[in-house]
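S.K.: My questions concern the predicted model and sequence given below.
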Amino acid sequence: MLVIFLLAWINFNAEIASPSLALRAGKVLRYIALVGTAGAVVTTGFAWRDGYWTRSARLHYSVVTLLALLFVWQLSLLRILPL
């Protein structure tokens, strides 16, 4: 996302006239982030319910999932991801 933003910022006038492929791909990445986060939430629930992995691995996965949820929340607050 950062690379796409920087490319769009460097060529700002050109991007307004005709969005590049990178910028259009960035619009798809937000939905991929949402689907991946939803999958991580479901997988975390299964991991804790069924006792997959070790306790420390489950805790690590839960923290990563929490960070993914915070990322999606930030995308929503910035109105990048319409929820």
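M.R.: That came through, no problem. Numbering: from 1, shown residues only.

S.K.: alpha carbons only for contacts and neighbour counts from here, please
M.R.: OK.

S.K.: Quick check: closest non-adjacent residue to the most centrally placed residue in the chain.
M.R.: Nearest to the mean C-alpha position of the chain, by C-alpha atoms, centre = their mean, lies Ala33 at 3.0 Å. Taking C-alpha to C-alpha, 6 or more residues apart in numbering, and ignoring the residues beside it in sequence, Ala33 has Val72 as its nearest neighbour in space, at 7.2 Å.

S.K.: cool, Phe5 as well?
M.R.: Nearest-residue entry for Phe5: Leu23, 7.8 Å, with adjacent residues in sequence omitted and distances by C-alpha to C-alpha, 6+ apart.

S.K.: dropping in the other structure now:
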Amino acid sequence: MDTGLTASEQRELETRLQKRQVKEFMTVFGNLVDNCFNACVDDFTSKALSGRESGCISRCVTKSMTTQTRLGERFAELNAAMTAEMQKR
């Protein structure tokens, strides 16, 4: 596929896309950490997590990751349906 970009422009575009993806990942990861920490950690009398806190964080992360996966799948399903509808026209 010819993008009409020079090799230098293509490299610059790829670099910018990679930086954006890293930034977006760090935002999502940071939100996950904040949400699970705030939901699960409430005892600051010890440096170590309690068993309850550890289990809560594990469930929180699993649930968040499962939700993100399902949202991605649903988005792909809707996108495919919209694309198919557009191609019918």
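M.R.: Happy to help now that I have it. Being a predicted model, the structure only gives us computed values, none of them experimental.

S.K.: With both chains overlaid, what TM-score comes out?
M.R.: Aligned and superposed, the two chains score 0.42 in TM-score terms (TM-score structural alignment, normalised by the length of structure 1); 49 aligned residues with a C-alpha RMSD of 2.8 Å.

S.K.: before we move on, the earlier item: secondary structure element holding the residue nearest to Ala33 of structure 1?
M.R.: Per DSSP states H and E, Val72 of structure 1 falls inside helix 55-77.

S.K.: who touches the spatially most central residue of structure 2 in this structure?
M.R.: What sits nearest the mean C-alpha location of structure 2, by C-alpha atoms, centre = their mean, is Val28, with 4.9 Å. If a contact means C-alpha atoms under 8 Å, 6 or more residues apart in numbering, then Val28 of structure 2 has no contacts.

S.K.: That one sits in which helix or strand?
M.R.: Using DSSP H and E, Val28 of structure 2 falls in helix 7-40.

S.K.: likewise Val28 of structure 1?
M.R.: Residue-wise, Val28 of structure 1 maps onto helix 21-50 under DSSP H and E.

S.K.: Give the buried residues for that helix.
M.R.: Neighbour counts using 16 or more other C-alpha atoms under 10 Å place 23, 26, 30, 33-34, 37-38, 40-41, 43-44, 47 of helix 21-50 of structure 1 among the buried residues.
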